[in-house]
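>>> sequence and predicted structure below; questions after.
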Amino acid sequence: MKHLPKHLQPRWRYLAVGLESWPDAAVDRRAFQRECWYAAQNLLGDPGSARADLTVIRFDFAGKTGEAIVRVRRGESEPARAALACIDEIDGSPVGVRVRGMSGTIRAAEENYLGRRGQDSEERNVVFGNEERVAVVCDGSADVRLDEAFAGTTDLDYDLA
């Protein structure tokens, strides 16, 4: 089978996406891809979802933060960004999705928008609610483990134990 001429080949844009969730969340590429498709289908409908054609190209999630590159057809980047903004949980874990930028190549998206992550986090004992608890501390904020969930706090809400 012959390739299409260059002027007939589909053109793509690549969205650099940042992900953030609780420290105990387990998010994988397949679940994120499924949520991208569902969000696009629910917001844009079947024709709009097919036009946008959201596909996860690169995915990395470790700890509580992650990064992804999502491929979108040229001209459909705004509807795709809106669909990604509708994602609020993946496999039952709440997640924040932020489009960091858009590029015409995968390499440019990685170099300009993904690159180096924020500071590394560490587990520490903190005093929160007059009790000593375990928290994941990162750059002035902490996710304090309560009985069955986490509470997001700033350095004004807790004391180091």
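Thanks, I have it.
>>> only C-alpha atoms for contact and neighbour calcs from this point on.
OK.
>>> chain center to stretch 106-126: distance?
Remark: stretch 106-126 is offset 12 Å from the chain centroid, using C-alpha atoms, centre = their mean, to the nearest Å.
>>> I should have written stretch 13-30 there, sorry.
3 Å.
>>> for stretch 149-157, same thing?
21 Å.
>>> for the residue nearest to the spatial centre of the chain, helix, strand, or coil?
What sits nearest the mean C-alpha location of the chain, by C-alpha atoms, centre = their mean, is residue 19, with 2.3 Å. When classified by DSSP: H, G, I helix; E, B strand; the rest coil, residue 19 comes out as strand.
>>> isn't it right up against residue 93?
No. Judged on C-alpha atoms under 8 Å, residue 19 makes no contact with residue 93 at a distance of 11.9 Å.
>>> against that first model, consider the following:
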Amino acid sequence: MKHLPKHLRPRWRYLAVDIETWPDVDIDRGTFQRHLWYAAQNLVGDAGSAAVDLSVLSFSFADGHGEALVRVRRDEVERGRAVVASLARIDGSDVGLRVRGVSGTVRACEEKYMGRGPIGTDQRHVVFRGTERTAVTAADRADIRLDDGFTGATTLDLQ
């Protein structure tokens, strides 16, 4: 079977998506893809979901931080961004997603928006509300382990 001529092939755009959640949450590529498809069906319906045609091309996630490269049809970028923005929970865990940028090629998207890997994290003990607790720190913030989960804090909250 011959390939389609270039002018008949589908045109794509690539979304660089930043993922953030609590440090004890584990998300893999398949889970992220499935929830992205469900969010598209819920937001734009079956026909709209097929038109947007979201696919996760690359995915990395560790210690509550990650990034994904999501492919979307060229004419459906705005609806694709809306679907990403509407996804707030994955497997019952709160998740924050942010589109870093949109590009016309995978290479340009990786170089411009995904050049850095996941943020380096460190586990240490901090004093929070008068009690010494374990925390996962990254840059200028900390995720402090409490009895019933985590709470987010900045370095100013820890002083």
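Yep, it's here. Bear in mind the structure is a predicted one, so any value in this text is a computation, not a measurement.
>>> packing partners for the host helix or strand of residue 57 of the first structure?
Per DSSP states H and E: residue 57 of the first structure is located in strand 55-62. On a contact count with 3 or more C-alpha pairs under 8 Å, 6 or more residues apart in numbering; DSSP states H and E, strand 55-62 of the first structure meets helix 29-52, strand 65-73.
>>> mind doing that once more with 10 Å?
With contacts defined as 3 or more C-alpha pairs under 10 Å, 6 or more residues apart in numbering; DSSP states H and E, the packing partners of strand 55-62 of the first structure are strand 12-21, helix 29-52, strand 65-73.
>>> how much does that strand stray from the second structure?
With mean C-alpha distance after the TM-score superposition for the first structure, strand 55-62 of the first structure departs from the second structure by a mean of 0.5 Å once superposed.
>>> hang on, the earlier thing: for the helices and strands packed on strand 55-62 of the first structure, which one sits closest to residue 131 of the first structure?
The minimum distance between residue 131 of the first structure and these falls on strand 12-21, with 24.0 Å, by C-alpha to C-alpha.
>>> quick one: contacts of the strand holding residue 57 of the first structure?
14-21, 23-30, 32-34, 36-37, 66-73, 106, 110 (C-alpha atoms under 10 Å, 6 or more residues apart in numbering).
>>> swap in stretch 147-159 of the second structure?
Against stretch 147-159 of the second structure from outside (C-alpha under 10 Å, 6+ apart): 22-24, 126-130, 133, 135-145.
>>> tell me the buried residues within the residues you listed.
By neighbour count, with 16 or more other C-alpha atoms under 10 Å, the contacts of stretch 147-159 of the second structure hold 22-23, 126, 128, 135-138, 141-145 as buried.
>>> between these, which is closest to residue 89 of the second structure?
Checking these one by one against residue 89 of the second structure (C-alpha to C-alpha), the nearest turns out to be residue 22, at 11.7 Å.
>>> leaving out chain neighbours, which residue sits closest to that closest one?
Leaving out its chain neighbours, the residue that sits closest to residue 22 of the second structure by C-alpha to C-alpha, 6 or more residues apart in numbering is residue 64, at 5.0 Å.
>>> next up, the contacts around the equivalent of residue 26 of the first structure over in the second structure.
Taking TM-score structural alignment, residue 26 of the first structure has residue 26 as its aligned residue in the second structure. By C-alpha under 10 Å, 6+ apart, the contact set of residue 26 of the second structure is 61, 62, 63, 64, 65, 90, 91, 93.
>>> how is residue 26 of the second structure assigned, secondary-structure-wise?
Per three-state DSSP, residue 26 of the second structure ends up coil.
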